[in-house]
Every structure is written in structure tokens, then in C-alpha cells.
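**Q** Following is a predicted model, sequence given first.
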Amino acid sequence: MNTGSVPGLGVEFWNQNVEFFAEPGGLALVPALGGRFVFNAHFCDGKAQSGVLMPGKAGDGQYAQAFGTIRERAAALGTTAIVSEFGHPVAGFTSDKTSSVLKAIYQGLDSAAPGARWWSAPRGSVLSGSQWHWDINHGRHHELMNDNPAKVKTDGDAMNDEHFSAVRLDETGTPVLNVDRALVDRVYPRAVAGTTLAFAYEDRVHQSWQQIPLPNVRALVGSSPFAVLVWDSDGGPAPTEVHLPQSLRAPQVISSAAAAVEGDELVLRAPAGRQFALVTAPSSGDAAAAEAELRRWYVSW
């Protein structure tokens, strides 16, 4: 097969954490695929969805190992990875876990380290992902199960009797969220001019898992959401672009790069070399002291 004309060819791997139910995959016996392939993975916390195999809520670093496996397989295959499907029911008897599970999944996409160790541990690359799913017809379907007119599916997502959609239309036809907005309207690196070395976003949903060891940074951030990005800039003309959620469109930014907010985007321009950016809500904390701590920290590892 000539892959030279197929820049977006995906290779799928189903990553399921119920051991006796997990499907094999990951192309463990094939040689490196190269950069014109994408390692396309799914992730589903079957234990949490079972309501039996995982008591309680998801915790800090819950999926570090699962997403570490995805990172490792992509690296072994000589390419990058995308987690093109992940989610958790937004209704039903395990929906009390939804916020914690989604928070932990996004944490696993952002970094290979739990929040308790993020500031000192190997962090891994950022994974792109797509939450399952975004169905504005949630609760408004009219689908025949197996083309059987006696079995009309209307509830939830209809398909597979699922209730995974993060969005629906209200009675006026306006899209509204089925999950906490802060979980899905997030800070994330949209494009990095160089190589991402570390990224974390603490959304403050469910629990706060990030434990900041730098006292002035911790005081500056307070109880607000915040993100930290460290990257090795290539020094080229293209900027690094960071998406800003609605709640942080007028953020406080401390960065080694020149920073400018353009709508829903933080634009960072920097010469070649290691760079950092902290994004949080406006604060009365000591920004100069926090910056001094960050400048010592980001070159220390």
C-alpha cells in the first residue's frame, strides 16, 4: 500500500480496563509505521460503567497507566496518537461518577503524571482526543431498532441505549450541556511551535488534584482554574496557540514568551529554547514572585 498520499490514515486500538473483557490490539507485532500514520485509540472505563467493579469516584491519576499505554504504543510505532473516542454515561445509575471520570480522562490526555506529582514527575506528551459524544438530538431521536417499527428508540442517544452525549437541545432548541461546562470548555494547547514538554490544566471540577509546590504560584492561583504549558520553542515565525475557555477570556498570563489574547486564543511568540506559560484568572497575588519561582522551576528538569 502506498501511504504517501494518505496523510491521515488511522490505526485503531480499543483500550478497555476490564481485563477479562478487553480486546487485543495496538499492533504489537508490526514494525514502526512512521509519521504518515496516526495511532487511533479509544478508551472506556468499563469498571466505572459497570457500577460494580469500581466503587466510588475516579481519583487523581486514575488513568495514567491506561493513557501511558497509548503513548507507549504510538512511540513504538514511530507516530503520534489520538484518542478518538472516550466518555461516560451522563444519565443512569453510574452517572454520579461522570464528573470524576471525565476529569480523570482529560487529565490522562493532558499528562502522564497525576496532579500530586506533576511538578516533579515525567509528564509525557499531550494527547489529542474527542469525547463521545456531541449529539444535539439527545432525547429527541426516533430510530427503529434493527428496522423494527415496533421498537422505536427515542431516549437518550437512542443508538445502543446509550446516554453519553455531552450536549442536547432544550425545549427552545438551544444547545445546552449535559455535563459541567468547566469539564469540556477547557484550556488546551491548540498548536505548539516546537515540542510540548509538559501541560496540565486544573479545572477545579469535582476535586482539585494539582498540588503546586511553589508557594507564590500557589497563592497567585488561589482557588481559580489554571493551566501550565512548557515547550521547547523552534523559534520559527508561527506562534504557539492556546485555547481559552469562556471563563478565562481575560486571563492573567505569566510567561517567558510574548503573550497576547486574541478572542478565544492565547498567542505566544518566543525565540528558540525552552519556554513556559501559566494561565489563570486575574489575581491580587504577587505576580513577580510567582514568575521568579516559575523561571527557576521550568529549567530545573
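**A** Structure's in. What do you need? In this text, all values refer to a predicted model and were calculated from it rather than measured experimentally.

**Q** Please make it C-alpha for all contacts and neighbour counts, starting now.
**A** Fine.

**Q** same for the helix or strand Q107 falls within, what does it pack against?
**A** Following DSSP states H and E, one finds Q107 within helix 98-110. Helix 98-110 is packed against helix 64-76, helix 181-184, strand 194-202, with contacts defined by 3 or more Cα pairs under 8 Å, 6 or more residues apart in numbering; DSSP states H and E.

**Q** Show me what secondary structure element comes after that helix.
**A** strand 128-131.

**Q** name the helices or strands packed onto whatever helix or strand comes next after that following strand?
**A** Note on strand 128-131: by DSSP H and E, the next helix or strand toward the C-terminus is strand 143-144. Under the contact criterion of 3+ Cα pairs under 8 Å, 6+ apart, strand 143-144 touches strand 152-153.

**Q** which element follows the strand it packs on toward the C-terminus?
**A** Next along from strand 152-153, by DSSP H and E: strand 167-169.

**Q** Report all helices and strands that the next helix-or-strand element following that following strand contacts.
**A** Going down the chain from strand 167-169, the next helix or strand is strand 175-177, by DSSP H and E. The contact analysis (3+ Cα pairs under 8 Å, 6+ apart) places strand 175-177 against strand 167-169.

**Q** here's the one I want to compare it with:
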Amino acid sequence: EPNNSLETAAPIPVDQTIEALSLPRRDIDYYRFQLTEDRTVSIVRTDPDQSCTYALRYTLYDIHGNRIGDEDCVLGDKKHTLKRGNYVLALYQERNNLRHFDLNPYHFKIDTGRPHNGEDSRYHSGKPDSKEAADGVRIAQRAYQRYLAKEYDEAVKLYHQAQQLIPQVPAVWNDCGAALYKQGNNKEAENMFKKALRCDGSYALAWRNLGVLYGRRKQYAQAISCHEKLIRLEPTGENLKFAGLTYYYAGKNRALTRSQYWTRAAALFQRSLQEKDDPVAKKHLSEIQNFFKIKKQPSHPPSVVPHSKSLLPRK
């Protein structure tokens, strides 16, 4: 099971219903989530009908595994005031239900009190009562649609308008940077990614994009720094793959230190593949493994060493 420990917690969004299956005998599902601002949250069940009959409990942890509040909390009973950051939620069947076997999935969400409406959450300003902020969100959504349609010039123009209205939202800077990158304007794209991180230093997507940009420039030291920050924030399979690719290309371009870079790349690809089967990670991992196999083999057969004369039979 991929999410049966704090280290392998599955990343999930907040304010969206998650469906999963819990087995008896103390099956524990771990989920990782991120808050981009201080919020009061509650963990609630959202089962659409009465088909799921088992009771659930949860325990909340910070990203380092320290428990927050009580353990064995009943879903919906408590509210937690949390700082911006990353957290882990452990969900499991109530202890006296361990013999209860029900193959129906359970449904829950991490409720921040904010309605989820498509891309609204992507550009949410944190000021729901502000008309200016609402206008900024709408413009950013239009920009995102232009980006998806590959109309990058129009997307950049709209993102710049949104930045005037909701400058505190990291996504409007990051997504503008992505559009600029698609245009080939790497210098301005870099500035946008950095501005996103000034808004929120834990905004993982901006770290990833900035790392990719540095990697394309062959500025591998900067790229590695960005991707190491990325996987500390969100060690998902996809992010681990991106970090592995950075180390891979750094090693490919530095023959003298290739072993060092590729050792790290291999470890990251292996972790990535534990979360999901990815052909890119698998291909590069195979190449690295073959490289180390060849390196261990002697480059030429050993020469025949003659016996010492003192060991030759006397005439």
C-alpha cells in the first residue's frame, strides 16, 4: 500500500472530497496536505450515501511527525488552527471496529471553510469579500485558459493585470512565468518564479519551475538547490523524478563527477518509482545502473604475470 506510513503519505488537496478504502486490522492511511496560509481546518466525512458503515478516527501530525492535538479524533468533532505549512493526516477505522469488514470506500475532505470551485482555489486571494480580489481571480482564470490554449502572449497580458489586483497570490506570478518560459523569455520567467517564492517560500511548484529553468541553462548547482528544496516540501513521485533528472543531466555534463551525481539521481528515481510507474524515471534509472555495471568491469583482461625466477625448478 503506497500511503501506509508518514514517509509515504499521499499528497491531497484541501477542500476537495477524497475517496479511499480502509481495511480492518488497523489499516492506517496517511495523507499529506499543504496550507498556503494560516487556516482553521476540520476533517469531515463527505460520504454521499449510507453505504460506508464503519466509523473512522484520525490523528494529525506536522511534517516532522509530531502529533498535533489529541489522537483518535472523531471526524467532524474538532477544529484545528494551523499555521501555513505541510501536514500529515492519519485515518483509520475505530479500534472497536477492527473486525468489521466493509469494502465500500469512505469519503472525506480537509475543510478550510473555503468553497472549492474549479480554478478558484488556484488563485484564491485570501480576501473573499474584496471586489478587487474577486476581479483578480477572474482575470487570472481567463489567463490560465489562454495558457492552456497556448495563447501565451494573451496569457501574459492577463496575468500582469491580475498581478496588480492580487499581488500576494503566488500562482499568478508562477503561472505568468510558465507562459513567459513557453515564449522563450527565460529571464522574465525567472523573475516571475522568484516573485512567486517571495510571496510564499513554500510554494513548491515555483521551486520546481525555477529548477527546470536553471537546468535548461545548464546551471546545475542552482537547479539542484531548487529541486532539493522542492522535494523537502513535497516529496511526490513527480517531484522526485524532476530532481532525479537534474542530477542525471548534471552528471551527464560532468564526466569527472558523474558517479557522484548519478548515485543521487538513481536514489531519487527509485523513490519516484515507488510512488508510481514512470517510463522516464525507469529509462534513466536503467541507464545509470548499466553505467555502474560497466564501470565495475575491468577495461581489459588482466595480463599474465610470470613466475618469479626463484620459483622456477633448478636445472
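**A** Received, thanks. None of these values were measured; they are calculated from a predicted model.

**Q** Could you tell me the TM-score of the two chains?
**A** For this chain pair, the superposition-based TM-score is 0.27 by TM-score structural alignment, normalised by the length of the first structure; 139 aligned residues with a Cα RMSD of 6.7 Å.

**Q** Most tightly packed of the helices and strands packed on helix 98-110 of the first structure?
**A** Comparing these by mean neighbour count (mean count of other Cα atoms under 10 Å), strand 194-202 ranks first with a mean of 21.

**Q** tell me the angle of that one relative to helix 98-110?
**A** On the basis of axes from the mean of the first three to the mean of the last three Cα atoms, to 10 degrees, strand 194-202 of the first structure is oriented at 160 degrees to helix 98-110.

**Q** Relative to S128 of the first structure, which of the helices and strands packed on helix 98-110 of the first structure is closest?
**A** Taking Cα to Cα, helix 64-76 is the member of these nearest to S128 of the first structure, at 11.1 Å.

**Q** Report the angle between the helix or strand just after the closest one and helix 98-110.
**A** Per DSSP H and E, helix 64-76 of the first structure leads on to strand 80-87 as the next helix or strand towards the C-terminus. Interaxial angle, strand 80-87 of the first structure versus helix 98-110 (the same axes, to 10 degrees): 180 degrees.

**Q** Check which helices and strands the helix or strand hosting E71 of the second structure sits against.
**A** Counting by DSSP H and E, the element that carries E71 of the second structure is strand 67-74. Where contact means 3+ Cα pairs under 8 Å, 6+ apart, strand 67-74 of the second structure is packed against strand 56-62.

**Q** Need the contact partners of the strand it packs on.
**A** Under the criterion Cα atoms under 8 Å, 6 or more residues apart in numbering, residues 67-75, 86-94 lie in contact with strand 56-62 of the second structure.

**Q** Can you check what angle separates the helix holding Q107 of the first structure from helix 64-76?
**A** Using the same axes, to 10 degrees, helix 98-110 of the first structure lies at 30 degrees relative to helix 64-76.

**Q** Surely V279 of the first structure and L220 touch.
**A** No - in this structure V279 of the first structure lies outside contact range of L220 using Cα atoms under 8 Å: 10.8 Å.

**Q** Comparing these two, which residue is more hemmed in?
**A** Higher neighbour count among V279 of the first structure and L220: V279, with 23 against 20, using other Cα atoms under 10 Å.

**Q** which residues touch the more buried one?
**A** F226, A227, V228, P251, Q252, V253, I254.

**Q** let's see 6 Å
**A** F226, A227, Q252, V253 (Cα atoms under 6 Å, 6 or more residues apart in numbering).

**Q** Between all of these, which two are separated the most?
**A** Top of the distance list for those (Cα to Cα): A227 and Q252, 10.8 Å.

**Q** between the two, which one's more packed in?
**A** A227 (21 against 17).

**Q** how far away is that one from P175 of the first structure?
**A** 27 Å (Cα to Cα, to the nearest Å).
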